[in-house]
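*Asks:* I'd like to go over a predicted model; first the sequence, then the structure.
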Amino acid sequence: MLTVGRVNVSIDNRVLRENEDAVAGEGSCGLRRRRSSRHNGADRIQARATAIVYQEKARTALTQAQDNQATGIDGHGRSLLNEKATSDGRIAFMPGVRQALADAPLQRAVSLATLKKTDVRNASFARLKHAEDIRTLAARIKQHTLDHLDRYLEQFVANVERLGGVVHFAETGADANAIICRIARDNGSRLCVKAKSMTTEETHLNAALEKIGVQTVETDLGEFIVQIDHDRPSHIVTPIIHKDRFTVARAMHRELGVPYTEDPTELTQHARTYLRDIFRRADLGVTGVNFAIADTGTICLCTNEGNGRLCTTRPKVHVALMGIEKVIPKFTDLPVFLKMLARSSTGQPLTVYTSLITGPRKPHDPDGPEQLHVVILDAGRTGILSQEEYREVLRCIRCGACLNGCPVYRKIGGHAYQSTYPGPIGKLVTPLLKGLEPYADLPQASSLCGVCREVCPVRIDIPEILVKLRRDEVDRKIVGPLHRLAFQLAAWTFAAPWRYRLAQRMMRFFLGLHAADGYTSSLPLKSATRVRDVAVPPGPSFRSRWVAGLKDDV
């Protein structure tokens, strides 16, 4: 087992060119890229990746009854714990939005934190040489990997097993939970320490382990506070972005019995003292995976608190849960992503701890687990992989930069999304993984301003994909008839110049009927004026003045 504390990574023009040549030419494993026709490319990727996933079905003898008993997930991998649905089966997004908009402390906390995060991210990228080239390279490596995922996934699995690790494949979140619960039962585990992992949040692993009698403790400070306060994370990177120190102080005093204090340093020390004892007694460690390196069988964990390293070295059993999209081709690709992840998440050059785990502990290793289990989760990912227009969504490295820059997220926080993944990336991932119909509101909850695209370290075109999801909602008649009628009328109006000019004049006239000082506070669509006044378009339009020949007035 190899652990590296602070990795110093440098990338010069030569390395950039070498990586670009590898991706464009032979591919990142040094193997010549296999050309596949337009006819069978996506089908081949989905078929082979899915075939690998289904091998676990033959490997395990778990019954469906055991799966359901061990999880808080239904047979389709959907959460039964936190999501609130309306009578028509849709997740109740708008009630959560209204609740968030009425929560002044949440507004203040989320806005201040995200603005600061965006500022430090921008400053960090400004100091990085060739930052835009590295972003492009990261996107190309990820896209290349997804286009050849069957090859790289098989290579990663073979190398993990060669090193003594055990690989499991899970088709659904329920399967993943059942596999991990089986590992815990087989080893008699009673206390599990968990590093921060969005994938375990997605499967609701904590509830599954608690149901079979395994005490499960989050060890990331933010996740720990969320857990003891019986709350949910509201940000991919900063789970308690919606809380202030007073809320944290009350939770620790109530749940841990420590003296009440509002000093952040003292609160952190209380958490550290409590968690150190937990680490000493833990017999099972569960982590996520930031990157899975195909050519070495290495898993990479990036943390700032050191808890990830303790989760992988103290317990005898280490279970790493990862989605199929976490694979990257080779070890020399890793520096590209380490540079992007830390800067995009927190503005740091690198995370404080970068741990590289290559197999279970060997006889000469001073620490590490006796068993290493890697659980590879599908849960709808091969479905995204098979759709070329949506495949780039799987490039995401879970940095949270798009959340920090999003004006919608800044106003409503994360809980309103009713999903493990909030913010702009959540508007893509959640409908694609769990179904568009129940989450139809999410693609609509965007101004398409494009900030998310500008800050994404792997250049996911989030606004473009949101538009495609909106198109799918219309094509599948998921949106209501009034919504469709409104856009049909808009298309009809914009199709003829005279209709467009007539609509302009009518709008200006009707808005002016109730205007005062150039603004109106009453419109037929009340949501448009619930929290703001709308400006009435001023006098003659630019176009009319131009046509009239009054160019000097422009």
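*Replies:* Nice, I can see it.
*Asks:* going forward, measure contacts and count neighbours with C-alpha atoms only.
*Replies:* Noted.
*Asks:* strands of the protein, start to end?
*Replies:* Counting by DSSP state E, the chain has strands at residues 166-170, 191-194, 215-218, 284-287, 291-293, 298-303, 317-323, 327-328, 353-357, 371-377, 515-516, 519-520, 534-535.
*Asks:* in JSON lines: these, plus distance to Ala123.
*Replies:* Listed next are the strands of the chain as JSON lines, based on distance: least, CA to CA, whole Å:
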{"stretch": "strand 166-170", "distance to Ala123": "40"}
{"stretch": "strand 191-194", "distance to Ala123": "32"}
{"stretch": "strand 215-218", "distance to Ala123": "31"}
{"stretch": "strand 284-287", "distance to Ala123": "30"}
{"stretch": "strand 291-293", "distance to Ala123": "25"}
{"stretch": "strand 298-303", "distance to Ala123": "21"}
{"stretch": "strand 317-323", "distance to Ala123": "31"}
{"stretch": "strand 327-328", "distance to Ala123": "27"}
{"stretch": "strand 353-357", "distance to Ala123": "22"}
{"stretch": "strand 371-377", "distance to Ala123": "36"}
{"stretch": "strand 515-516", "distance to Ala123": "43"}
{"stretch": "strand 519-520", "distance to Ala123": "38"}
{"stretch": "strand 534-535", "distance to Ala123": "35"}
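*Asks:* which among those strands is found nearest to Thr493?
*Replies:* Proximity to Thr493 (CA to CA) singles out strand 534-535 among the strands of the chain, at 21.7 Å.
*Asks:* presented hereafter is structure B, for comparison with structure A:
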Amino acid sequence: MKVQSAQFIPAAQIAIHDPDLQTAVAFGTNTGFTKRQAAMFADGEAHGQAMRQQAAAIKRHALNNLPDLLAQAEANMQANGIQVLWALDAAEANRHMLEIAQRHNVRSVVKSKSMVTEEIGLNHALETAAIEVLETDLGEYIVQLGGDTPSHIVVPIIHKTKESIRDLLIEKANMPPTDGTEAMALFARETLRQRFLMADMGVSGGNFIIAETGSLCLVSNEGNARLVTSLPRVHVALVGIEKLVATVEDYATLTQVLPRSATGQALTVYTHIVNGPRQPDEPDGPEQVYVILVDNGRSDIYTSDYCEALACIRCGACLNGCPVYQVTGGHAYGWVYPGPIGAVITPLLTGLENASPLPHASTLCGMCKQVCPVDIDIPHMLLNLRHELVARGQSSPVWDIGMKAWALGNKSPGRFVWGGKVAAKVTNLLKPKSLPVPLAGWTKHRTPPKFAPKSFHQLWRERQGDNDEQS
């Protein structure tokens, strides 16, 4: 997927003025946020926060020991009969996929939902090699039908209304006209089922890999991931190297906080663990299982001050809670990962110069950290990225001049007091309808605030004087 994050501001303007998108995203994010709150704290605030901190400790432990866990996971997966490959970047990952497809004479592929495959552009690579690829997650299937891209980490079509989905299915998939959501889902299910049975290869991502057992773990609600990983004769999973956890016990904790944060469920409908290919005494399952461990910039993040971003378990809770995402949707972010976590990892994976608006696509309200099931300090990292932009000279000259003037006035008590008095007199006299650049953006849709008749310092001195007289 081409990186278009530098166009965030004009793309956001388009999204803000799209009434269908506003309706769909507002409904989806509000529903997700409300369900998350109910599920995460069903047993009380203290219990929910304790789960978050336990999950956070597990992911930090895994990151601190990532090289060792990767080696352990590789050895145990190989012992289970899984063939493990490593991909330094997207090109190598796609090359591995094409070589596997050629080796097993693959002509048709069914996929379950995977952000990593979106990241590396897998569908395009396979289709270029004349291999037919079908997305089987319902949301991803609809995205593929419309030639669109996902706009949410968990809910790919959060930007679409039911009516637009209905029209797309009728136009592109020849669905009999209907307004019923159950009828639409049944139509998609019947269409996809035949493709599952015909496919040569199933491709999945991976929510976690358990190092001590060499197990690949997936969570889903539609059952398509189970079909993708068990019906075709070849199963390939592409997994980011950060998805390691040490033990089954660690996984048990994470598989509780992930669905609570993602979909508001105590547990997803399907919790699927792959331990290897079909054994001689087993009636079904793939003959070959491959796991491709994808780096694609993650090692660079691992050795940087932003290593904590790799703790993300892709639940999407920060998107649902973010006031910026709620009005722009995901496509405005211009790449695979939208929302607050996308505003961090997109610059890190694609280059800060290619995504310079994203660190500013935040109010810094802190909601993303508050709802994160592994307590990632996203606001702090956004501030650090903003600092990097300034250090690189990529900030606005007008903004730089304004900040230097503000700093100059605030470094001296005398200048601060004098500046406040001048500003109060000028604004109260002229009654401007907007503040000067670069603050004009704040007053574009707001009435400029009036200065108080007396400053805090004046009130403080007066009250202290009154207290001295009374004593």
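*Replies:* Noted; the coordinates are in hand. Predicted, not measured: the structure shown is a model, and the values here were computed from it.
*Asks:* so what number do they get for TM-score?
*Replies:* Remark: TM-score between the superposed chains equals 0.94 [TM-score structural alignment, normalised by the length of the second structure]; 464 aligned residues with a CA RMSD of 1.9 Å.
*Asks:* just so I know, which of the strands of the first structure lies nearest Gly413 of the first structure?
*Replies:* Of all those, strand 215-218 comes closest under CA to CA, at 21.7 Å.
*Asks:* which part of the second structure matches that closest one?
*Replies:* Alignment of strand 215-218 of the first structure against the second structure: residues 132-135, by TM-score structural alignment.
*Asks:* buried residues, that stretch. List them.
*Replies:* Val133, Leu134, Glu135 (16 or more other CA atoms under 10 Å).
*Asks:* how much space separates the second one from Tyr290 of the second structure?
*Replies:* With distances taken as CA to CA, to the nearest Å, Leu134 of the second structure is found 19 Å from Tyr290 of the second structure.
*Asks:* and if you look at the last one?
*Replies:* As judged by CA to CA, Glu135 of the second structure and Tyr290 of the second structure stand 19 Å apart.
*Asks:* for the aligned partner of Arg446 of the second structure in the first structure, what are its contacts?
*Replies:* Applying TM-score structural alignment, one finds that Arg446 of the second structure aligns to Arg532 in the first structure. By CA atoms under 8 Å, 6 or more residues apart in numbering, the contact list for Arg532 of the first structure reads Ser521.
*Asks:* repeat for the one 5 residues further on
*Replies:* For Pro537 of the first structure, the contacting residues are Arg508, taking CA under 8 Å, 6+ apart as the criterion.
*Asks:* and Lys172 of the second structure, what's its match in the first structure?
*Replies:* In the first structure, the residue matched to Lys172 of the second structure (TM-score structural alignment) is Glu255.
*Asks:* that match and Val226 touch, don't they?
*Replies:* No. If you go by CA atoms under 8 Å, Glu255 of the first structure and Val226 don't touch, sitting 11.6 Å apart.
*Asks:* and the two? Which one has more around it.
*Replies:* A count of neighbours by other CA atoms under 10 Å puts Val226 above the other of Glu255 of the first structure and Val226, at 20 against 11.
*Asks:* from Lys117 of the first structure, how far off is that one?
*Replies:* Distance of Val226 of the first structure to Lys117 of the first structure, computed by CA to CA: 20 Å.
*Asks:* please apply the same query to Tyr439 of the first structure.
*Replies:* 28 Å.
*Asks:* same question for Arg17 of the first structure.
*Replies:* Applying CA to CA to Arg17 of the first structure and Lys117 of the first structure gives a distance of 31 Å.
*Asks:* which one of these two is surrounded by more residues?
*Replies:* Set Arg17 of the first structure next to Lys117 and count neighbours by other CA under 10 Å: Lys117 wins out with 22 against 13.
*Asks:* so what corresponds to that one in the second structure?
*Replies:* By TM-score structural alignment, Lys117 of the first structure lines up with Gly32.
*Asks:* these two touch, right, that match and Gln265?
*Replies:* No. Counting by CA under 8 Å, Gly32 of the second structure stays clear of Gln265, with 10.4 Å between them.
*Asks:* got the contact list for the alignment partner in the first structure of Ala237 of the second structure?
*Replies:* Ala237 of the second structure maps onto Ala320 in the first structure, with residues paired by TM-score structural alignment. Contacts here follow CA under 8 Å, 6+ apart; on that basis Ala320 of the first structure touches Val286, Thr287, Gly288, Val289, Leu372, His373, Val374, Val375.
*Asks:* tally of neighbours for the fourth one?
*Replies:* As a burial measure, the neighbour count of Val289 of the first structure was computed by other CA under 10 Å and equals 22.
*Asks:* what do we get in the second structure for it?
*Replies:* So Val289 of the first structure corresponds to Gly206, using TM-score structural alignment.
*Asks:* please apply the same query to the last one.
*Replies:* In the second structure, the position corresponding to Val375 of the first structure is occupied by Ile292, as judged by TM-score structural alignment.
*Asks:* for Pro424 of the first structure, same thing?
*Replies:* Match for Pro424 of the first structure (TM-score structural alignment): Pro340.
*Asks:* how close does that match get to Leu358 of the second structure?
*Replies:* Applying CA to CA to Pro340 of the second structure and Leu358 of the second structure gives a distance of 9 Å.
*Asks:* enumerate every residue touching Ile273 of the second structure.
*Replies:* By CA under 8 Å, 6+ apart, the contact set of Ile273 of the second structure is Ser215, Leu216, Cys217, Leu218.
*Asks:* in JSON lines: those, plus neighbour count and distance to Gln4 of the second structure.
*Replies:* Shown next, in JSON lines, are these (neighbours: other CA atoms under 10 Å; distance: CA to CA, whole Å):
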{"residue": "Ser215", "neighbour count": "21", "distance to Gln4 of the second structure": "36"}
{"residue": "Leu216", "neighbour count": "25", "distance to Gln4 of the second structure": "32"}
{"residue": "Cys217", "neighbour count": "19", "distance to Gln4 of the second structure": "32"}
{"residue": "Leu218", "neighbour count": "22", "distance to Gln4 of the second structure": "30"}
